[in-house]
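Novice: next one to model:
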Amino acid sequence: MRLLFLTAAVVFVLDQITKVIVVHVLNLRSVGEIDVLPPFLNLRMAWNRGVNFGLLSNDADLMRWVLIAVALAISAWVLWWMNRDRPGRWSFLSAGLLVGGAIGNVVDRLLYGAVADFLNMSCCGIENPYAFNVADIAIFAGALGLVLFSGRGKTP
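Specialist: This is a model prediction of the structure:
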């Protein structure tokens, strides 16, 4: 479990530091966009009030609290699952990625009322209209890792 908590802490801190730099230091919330390595990597400010790709993103304050509760419930369930099953180190690492990213986005919803997304990547003539953040990358990688590694070594 130590690996899980360490990974979650590193992801959380990295996510929050990048958001402070982008939102406050670079003032992306006012500037709107900064081309870093166009068209491959750009900073584009997007306030996500919903889940992935803005789904369920109505402006009701209730949805904000529902999404906070869901993220905390999923994080608690993953912690309980990892403690109960004691899977391998890759599962603990994956769970830490997921939990750290989820908590990072919860903090955004508490501080800003929405998740601060700012990374935008496009390639090969296809313009990606969506933005994401470090927490989103960690959540995706963590969920994928749990799918790939959590059942290893168990017999039916």
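Novice: from here on, just use CA atoms for contacts and neighbour counts.
Specialist: OK.
Novice: how much space between residue 97 and residue 134?
Specialist: Distance of residue 97 to residue 134, computed by CA to CA, to the nearest Å: 10 Å.
Novice: show me which of those two is the more surrounded one.
Specialist: Legend: neighbour count by other CA atoms under 10 Å for residue 97 and residue 134, higher for residue 97 (31 against 21).
Novice: let's see this one next, to set against the first:
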Amino acid sequence: MSEQPETSTSPAEGAPTPARRPRAALLLGLAAGVLALDLGTKLLVVATLSDREPLRLLGGALYLTEARNTGAAFSFAEGATAVFTLIALTVVVVIVRTARKLFSTGWAVALGLVLGGALGNLVDRVFRDPGFLRGGVVDFISLFDPYGEVWPIFNVADSAIVCGGVLGALLAFRGIEFDGSRASDRTQD
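Specialist: Next comes the predicted model:
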């Protein structure tokens, strides 16, 4: 027996339309996947690249090297690790609270990427040396130079945060709301 999708009737059109479903499971599942991939790659890097020369790949376009970042993106404000930890905690709480009202698949993907990335870097800040809430984030991907001279060294979490942020900006630019509606639809009502 196959399941039929839930439908509701649109009062304006009288035709059945697919019922909206919350996208919290998608958001949380994607965040868990990003977190697992980030933690797994960091464990692998620490186990294999510590105290070793950078690994050159793709003819020097990509290097794998271990670096610790106690600041924000691009090693900005390295003395403010505790502040970035609190910001990451706030981002996590806001996204998890927003998940209940989320019906847009695009926003679920964007926020899932940001949540997974924020959690990945947060785990480092909480549990890695030099200590609680001051830990150095493990970065290991370097483009065109083994020591981050061309582009700052980053990790899977950083990539997820950037991709989620770009997707979120595109969705906002297009006027797509968390509930899946468009901002222009609300102004016409």
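Novice: tell me the centre residue of structure 2?
Specialist: Centroid-nearest residue in structure 2, with CA atoms, centre = their mean: residue 114, separated by 2.5 Å.
Novice: tell me, the strand or helix carrying that one lands on which residues of structure 1?
Specialist: Secondary structure from DSSP states H and E places residue 114 of structure 2 in helix 105-127. Mapped onto structure 1 using TM-score structural alignment, helix 105-127 of structure 2 covers residues 89-111.
Novice: now do the buried residues in the matching stretch.
Specialist: For stretch 89-111 of structure 1, the neighbour count (16 or more other CA atoms under 10 Å) marks 90-109 as buried.
Novice: the longest helix along structure 2 to helix 105-127, inter-axis angle?
Specialist: Using DSSP state H, we find that the single longest helix of structure 2 is helix 24-49. Between helix 24-49 of structure 2 and helix 105-127, the angle comes out at 40 degrees (axes from the mean of the first three to the mean of the last three CA atoms, to 10 degrees).
Novice: whichever helix or strand comes after helix 24-49 of structure 2 packs against which elements?
Specialist: As assigned by DSSP H and E, the chain's next helix or strand after helix 24-49 of structure 2 is strand 55-57. Packing partners of strand 55-57 of structure 2 (3 or more CA pairs under 8 Å, 6 or more residues apart in numbering; DSSP states H and E): strand 62-69.
Novice: which residues of structure 1 does the strand it packs on align to?
Specialist: Using TM-score structural alignment, strand 62-69 of structure 2 corresponds to residues 41-48 of structure 1.
Novice: distance from the matching stretch to structure 2 after superposition?
Specialist: Once superposed with structure 2, the aligned residues differ from stretch 41-48 of structure 1 by a mean of 1.1 Å; criterion: mean CA distance after the TM-score superposition for structure 1.
Novice: what of stretch 89-108 of structure 1?
Specialist: Compared with structure 2 after the fit, stretch 89-108 of structure 1 shows a mean deviation of 0.5 Å (mean CA distance after the TM-score superposition for structure 1).
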